[in-house]
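Student: sequence and computational prediction follow.
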Amino acid sequence: MVRRHELTHVEWEALSGLLPQSSWGRPRLDDRRVLNGIVWKLRTGSAWRDVPERYGSWTLYTRFRRWALDGTFTRMSAAVQAEKDAAGDIDWLVSVDSTVARAHQHAAGARKRGGVGGRSMCDHALGRSRGGLTTKIHLACDGRGRPLGFVLTGGNAADCTRFEDVMDTIRVRRAGPGRPRTRPDHVLDDKGYRSRKIRAYLRKRGIGHTMPERRDQRANRTRKRRDGGRPRAFDKQLYKKRNVVERCFNRLKQYHAIATRYDKTRESYQAAVTIASLLLWLNPL
């Protein structure tokens, strides 16, 4: 029987072959039981010590932490994306945006790694803003609202400063030989990304883009009259499709441990977002 917030049989079948196997030592706790406990924890936002005993004791956290640090969840996500791409199931009309997650008081207090003051907080993707400590998820999703890649920063980081970093996280392996696909067919952005540097970056890579013109840019062009040049083409109908990234954030934040950050370290919170993203790929809109 599949309980609430647990993996379905279809989800487990897709993920079971992607987990690392161990052929030595004592028999370990069942992987499905562990994954069910991790997903239950992310869905409910509960503390690790409050996860029901049927999922295991602290073995649950140690397994989650180990897989987070060795990149297991990232490799699982990459494998599922490659499988979807081989089946022609990725829409390469990519939308980029960000969302802010409020950090709970339990997210503070992680060991600082170098730097002083604000720089040490940024090591764990925590930034102080008007609402307190927050984390920002900069994300690129495909045309069907499934995450292709994301970057974590403090909540006070500007969106446009992380655009290239987000684009660099798009690496979908091909079924046969060759390099991973890293270039979308087209990119949809809001006004916050309309800078000369970003547009030059997209033109250099041969990526089409649609983004509205900011009010100050429009006023500056009008002020220059003929020297300001012609207004850039803007496809309103195509831009309407950018709503998929907002729907993607909405589905990610159905996981309470993502909508509110409880994890102290960057690696743990990044693993949580990766797991939720992975399940979005297995459950299309």
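Tutor: Alright, I've got the coordinates. Source: prediction; values computed, not measured. Residues are numbered from 1 along each chain as shown.
Student: CA only for contacts and neighbour counts going forward, please
Tutor: OK.
Student: can you list the residues that contact the longest helix belonging to the chain?
Tutor: With DSSP state H applied, the helix covering the greatest number of residues in the chain is identified as helix 266-282. Contacts made with helix 266-282 from outside it, assessed by C-alpha atoms under 8 Å, 6 or more residues apart in numbering, are listed as 11, 42, 65, 68-69, 73-74, 76-77, 80-81, 123-125, 146-147, 152, 251-252, 255, 257-258, 261, 263.
Student: report the central residue of the chain.
Tutor: Nearest to the mean C-alpha position of the chain, by C-alpha atoms, centre = their mean, lies F150 at 3.6 Å.
Student: what's it in contact with, if anything?
Tutor: By C-alpha under 8 Å, 6+ apart, the contact list for F150 reads 137-140, 166, 169.
Student: sorry, back to before: kindly give a single ChimeraX line that selects the buried subset of the contacts of helix 266-282.
Tutor: What follows is the ChimeraX syntax for the buried subset of those, where burial is set by 16 or more other C-alpha atoms under 10 Å:
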select :42,68,73,74,76,77,80,81,123,124,125,146,147,152,251,252,255,257,258,261,263
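Student: which ones among the contacts of helix 266-282 are found in strands?
Tutor: Counting by DSSP state E, the part of those found in strands is 147, 152, 261.
Student: wouldn't the last one be in contact with A103 here?
Tutor: The reference is to R261. Yes: using C-alpha atoms under 8 Å, R261 and A103 qualify as a contacting pair, with a distance of 4.6 Å.
Student: find residues that contact each of those two.
Tutor: Counting by C-alpha under 8 Å, 6+ apart, the common neighbours of R261 and A103 are T135.
Student: can you map out the helices along this protein?
Tutor: In the chain, the helices defined using DSSP H lie at 9-16, 31-44, 59-69, 72-86, 118-122, 163-168, 196-204, 215-223, 236-239, 243-252, 256-259, 266-282.
Student: structure B:
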Amino acid sequence: MRKGEQLPWIVSDELWARIEPLLPRAERRYRHPGRKRLDDRKALCGILFVLYTAIPWEFLPQELGFGSGMTCWRRLRDWHQAGVWDRLHQTLLAELQAGEQLDWSKAVIDSSHVRAPQGGPTTGPSPVDRAKTGSKHHVITDGNGIPLAVSLTGGNRNDVLRLMPLLEAVPPVRGKVGKVGKVGKPRRRPAALYADRAYDHDCHRRSVREKHVTPVIARRGTAHGSGLGVHRWVVEQTIALLHWFRRLRIRWEIRDDIHEAFLILALAIICWRRLAR
């Protein structure tokens, strides 16, 4: 890390200003209040430390001042159940839209396998890893590679089965403010959807068209280098950024909701980096 550069798990004032209003308010008991609750910002730093380093929860260093690993785990669980990470992601997408950084002319979809040595829900024998237990991260991005939605499935699930659910999972992004001060209509559908041969099914092409989106999906049997890679590389880059978070390279969580919480939080961090450029 360069001298003077902030550690990635330290929450900046700018990011905290966007997260704090989304957190559910925790009321402390008047009688028998017990131990004072750990500051939310410190707990979030602990969560990010685990996301970036993949350290086991129980080994979270106490000298960092982020509380215990179990406390951070509970906050991650509770905030995910309260929809904090989804709302944070949507908030950042709206800011990117206001800054004209979202490219709705196309969206790109792809998936990636990760091992899941602990097993758990939404896992299965991976066809690309000698049938070892694994999961899949399905990602859809805009034309600039900004992640719009993510989905978690078992490693043996066919990619095409997540095509429509992932397209429908794109949240409505608040419109831009016009010259007269009015906010434009929210948008959630790209003009076109690009995908590789794994999504080559005519019935799904029809489903995409019914959403008023043009499917641009490679045909099976066609030669590689057909030109779609010019458009599809952005989602591959985003998946690489997603797996730059070490906790997402291997699925260590047995509970799928905890892994999904990490996934959505990572999407939000990627959007925040794009916004803070």
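Tutor: Cool, the structure landed. As the structure is a prediction and not an experimental result, all values here were calculated from the model.
Student: ok so, going back, pick the one among the ones in strands among the contacts of helix 266-282 of structure 1 closest to R4 of structure 1.
Tutor: Nearest to R4 of structure 1, judged by C-alpha to C-alpha, of these is R261 at 21.9 Å.
Student: excluding covalently adjacent residues, which one is nearest to the aligned partner of that closest one in structure 2?
Tutor: Under the alignment by TM-score structural alignment, R261 of structure 1 pairs with R251 in structure 2. Nearest residue to R251 of structure 2, sequence neighbours excluded (C-alpha to C-alpha, 6 or more residues apart in numbering): A116, at 4.7 Å.
Student: contacting residues for that neighbour?
Tutor: Each residue near A116 of structure 2 by C-alpha under 8 Å, 6+ apart is listed here: 123, 133-135, 250-253.
Student: now with 7 Å, please.
Tutor: With contacts taken as C-alpha atoms under 7 Å, 6 or more residues apart in numbering, A116 of structure 2 has the following neighbours: 123, 133-135, 250-252.
Student: so which of these hold up in structure 1?
Tutor: When you map the contacts of A116 of structure 2 onto structure 1 and apply both residues aligned by TM-score structural alignment, their matches' C-alpha atoms under 7 Å, the shared contacts are 133-135, 250-252.
Student: buried among the contacts of F150 of structure 1? Need that as a selection in PyMOL.
Tutor: This is the PyMOL syntax for the buried subset of the contacts of F150 of structure 1, where burial follows 16+ other C-alpha under 10 Å:
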select buried, resi 137+138+139+140+166
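Student: now the contacts of F150 of structure 1 in TSV, with distance to S98 of structure 1?
Tutor: As requested, those are exported to TSV (distance: C-alpha to C-alpha, whole Å):
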residue	distance to S98 of structure 1
I137	5
H138	4
L139	6
A140	9
V166	10
T169	14
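Student: can you tell me the closest non-neighbouring residue to the aligned partner of L76 of structure 2 in structure 1?
Tutor: Using TM-score structural alignment as the criterion, L76 of structure 2 maps onto F64 of structure 1. Spatial nearest neighbour of F64 of structure 1, chain neighbours left out: I38 (7.2 Å); criterion: C-alpha to C-alpha, 6+ apart.
Student: cool, and E213 of structure 1?
Tutor: Distances taken as C-alpha to C-alpha, 6+ apart put K191 closest to E213 of structure 1, at 6.3 Å, once the chain neighbours are dropped.
Student: what's the one you found aligned with over in structure 2?
Tutor: Under the pairing rule here (TM-score structural alignment), the equivalent of K191 of structure 1 within structure 2 is R197.
Student: got it, and L126 of structure 1?
Tutor: Alignment note: L126 of structure 1 maps to T123 in structure 2; criterion TM-score structural alignment.
Student: was I right about that match contacting K136?
Tutor: No: in terms of C-alpha atoms under 7 Å, T123 of structure 2 does not count as a neighbour of K136; the distance is 8.1 Å.
Student: hey, what's in contact with both of these two?
Tutor: 153-155.
Student: scan the residues you listed and report the most crowded one.
Tutor: G155 (27 neighbours; other C-alpha atoms under 10 Å).
Student: can you pull the contacts of that one?
Tutor: With contact taken as C-alpha under 7 Å, 6+ apart, G155 of structure 2 is in contact with 113, 123-126, 134-136.
Student: with adjacent residues omitted, what lies nearest to it?
Tutor: Counting by C-alpha to C-alpha, 6+ apart, G155 of structure 2 lies nearest to S135, which is 4.0 Å off, once chain neighbours are set aside.
Student: what about the closest residue to M121 of structure 1 other than its chain neighbours, how many residues nearby?
Tutor: Leaving aside its chain neighbours, M121 of structure 1 sits nearest to G127 (6.7 Å; criterion: C-alpha to C-alpha, 6+ apart). G127 of structure 1 is flanked by 21 other residues according to other C-alpha under 10 Å.
Student: picking that back up, leaving out the residues flanking it, which one is nearest to the match of L126 of structure 1?
Tutor: Among residues not flanking T123 of structure 2 along the chain, G154 sits closest, at 3.7 Å (C-alpha to C-alpha, 6+ apart).
Student: many thanks, I have nothing further to ask.
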